[in-house]
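Novice: structure here, sequence nowhere to be found:
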């Protein structure tokens, strides 16, 4: 279905410039002189790049049909991850480069939403926060509070998170998957 610049809205996925893009934000501009246009920020769902694009009246593009499938992460294999569709029990191997940032917070058995364009995997959507065990950090300081500058800690997935000084090895923490920040103890 062809859509024009007036049909843009946040969250819409479109086919533009030989790729799949999600509209992050947009602004209709009507200058005092001349035709109206739309300034937009688009995120490339294949590469993760964010571009600013200006659309003029008459610009047409197709809406991309994106599907999201609930899947369970099973295990790592040959430079990829094996997932099982929780509805059909079909297993698929997704290359690590398609999962990008999600790899930092994924544990075996975790439920994730896999975003697909036809049969092409675009990425994984994790829960907003996950519980991860701290496997390496400096010893905690007695009497430390959460307002300090923090220290680096390596969690069981291999990601490095900045945690408060009172967090010790072996503790389970809650991590925000959007920005990788410490949310609290589990």
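Specialist: Sure, I can see it. This is a predicted model, so every value here is computed, not measured.
Novice: going by C-alpha atoms from here, please, whenever you check contacts or count neighbours.
Specialist: Noted.
Novice: residue contacts, residue 46?
Specialist: 19-20, 98, 122-123 (CA atoms under 8 Å, 6 or more residues apart in numbering).
Novice: most distant residue from the middle of this protein?
Specialist: residue 33 (40.0 Å; CA atoms, centre = their mean).
Novice: any idea how far residue 45 is from the residue nearest the centre of the chain?
Specialist: Central residue of the chain (CA atoms, centre = their mean): residue 125, 5.6 Å from the mean position. Here residue 125 is placed at a distance of 12 Å from residue 45 (CA to CA, to the nearest Å).
Novice: swap in residue 140?
Specialist: 40 Å.
Novice: just want to know which of these two has more residues nearby.
Specialist: More crowded of residue 140 and residue 45, by other CA atoms under 10 Å: residue 45, with 20 against 14.
Novice: so the more buried one touches residue 23, yeah?
Specialist: No: under the criterion of CA atoms under 8 Å, residue 45 is not in contact with residue 23, lying 10.3 Å apart.
Novice: one step back: assign the residue farthest from the centre of the chain to helix, strand or coil.
Specialist: coil (DSSP: H, G, I helix; E, B strand; the rest coil).
Novice: give me every residue that touches it.
Specialist: Residue 33 neighbours (CA under 8 Å, 6+ apart): none.
Novice: over to residue 68?
Specialist: 113-116.
Novice: put this next to the first one:
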């Protein structure tokens, strides 16, 4: 589906210069002289390159629809991750760098969503939030209040997050996978 350059929004997947790109940020600019344009920061979903492009209202780009399919993570083998199609039980191997920093939150048996373009996987989406156990938390500094300060803690997967002072080692918490932030104490 063709869209105007000024109708591009963050999260859109577009085809640009024979590549598939995900829009990260946009900035609409109206200079005093000349026409308005959209400054677009985007990342190539195949090779990970980033670029900034100016699109004018007269420019059109092809908006791409990706197919999604549910998979289950099985195990890691060297720098490859093995996933199983939940419908056909077919297994595929993908590079671990396709997940970026989110790979630390991947656990055996986790349900994930693969985004496919021309039946080829181009990205893996983990659940937005996961539960994790804190293995190390700094002591509370006397005088700190729960509402105004956070302290560093280390999760079982080695990821460091900031948590409220009342959270101690051994506590299960809910963490935002992509922001790497404490959400709440697990039930």
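Specialist: That came through, no problem. None of the values given here were measured: they were computed from a predicted structure.
Novice: please enumerate the helices of the first structure.
Specialist: Using DSSP state H, the helices found in the first structure span residues 96-99.
Novice: circling back to that earlier point, just flag the most distant two among the contacts of residue 68 of the first structure.
Specialist: 113 and 116 (9.6 Å; CA to CA).
Novice: can you list residues touching both of those two?
Specialist: Joint contacts of residue 113 of the first structure and residue 116 (CA under 8 Å, 6+ apart) are 68-69.
Novice: which residues touch residue 52 of the second structure?
Specialist: 39-42.
Novice: show me which of these is closest to residue 13 of the second structure.
Specialist: residue 42 (9.1 Å).
Novice: once you drop chain neighbours, what's closest to that closest one?
Specialist: residue 23 (4.3 Å; CA to CA, 6 or more residues apart in numbering).
Novice: residues in contact with the one you found?
Specialist: Per CA under 8 Å, 6+ apart, neighbours of residue 23 of the second structure: 8-14, 40-43.
Novice: list only buried entries from those.
Specialist: Among the contacts of residue 23 of the second structure, those that count as buried by neighbour count (16 or more other CA atoms under 10 Å) are 8-9, 13-14, 40-43.
Novice: closest one of the residues you listed to residue 77 of the second structure?
Specialist: For these, the nearest to residue 77 of the second structure is residue 43 (26.9 Å; CA to CA).
Novice: wait, that closest one touches residue 22, no?
Specialist: Yes: look at residue 43 of the second structure against residue 22 with CA under 8 Å: they come within range, at 5.3 Å.
Novice: would you confirm that residue 102 of the first structure contacts residue 124?
Specialist: Yes: with contact defined as CA under 8 Å, residue 102 of the first structure reaches residue 124; the gap is 6.4 Å.
Novice: these two: which has the busier surroundings?
Specialist: Legend: neighbour count by other CA under 10 Å for residue 102 of the first structure and residue 124, higher for residue 124 (23 against 16).
Novice: how near is the closest residue to that one other than its chain neighbours to residue 126 of the first structure?
Specialist: Ranked by CA to CA, 6+ apart and with sequence neighbours excluded, the top spatial neighbour of residue 124 of the first structure is residue 114, at 4.5 Å. Counting by CA to CA, the separation of residue 114 of the first structure from residue 126 of the first structure is 9 Å.
Novice: need the contact list for residue 111 of the second structure.
Specialist: Counted by CA under 8 Å, 6+ apart, residue 111 of the second structure has contacts 70-73, 126-127.
Novice: nope, residue 106 of the first structure is what I meant
Specialist: 73, 126, 157.
Novice: quick one on the thing from earlier: put the buried members of the contacts of residue 46 of the first structure into a ChimeraX selection.
Specialist: In ChimeraX syntax, the buried subset of those is picked out as below (16+ other CA under 10 Å):
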select :20,98,122,123
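Novice: Serialize the contacts of residue 46 of the first structure to a markdown table and add fields for distance to residue 107 of the first structure.
Specialist: Below are those laid out as a markdown table (distance: CA to CA, whole Å):
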| residue | distance to residue 107 of the first structure |
| --- | --- |
| 19 | 30 |
| 20 | 28 |
| 98 | 17 |
| 122 | 19 |
| 123 | 16 |
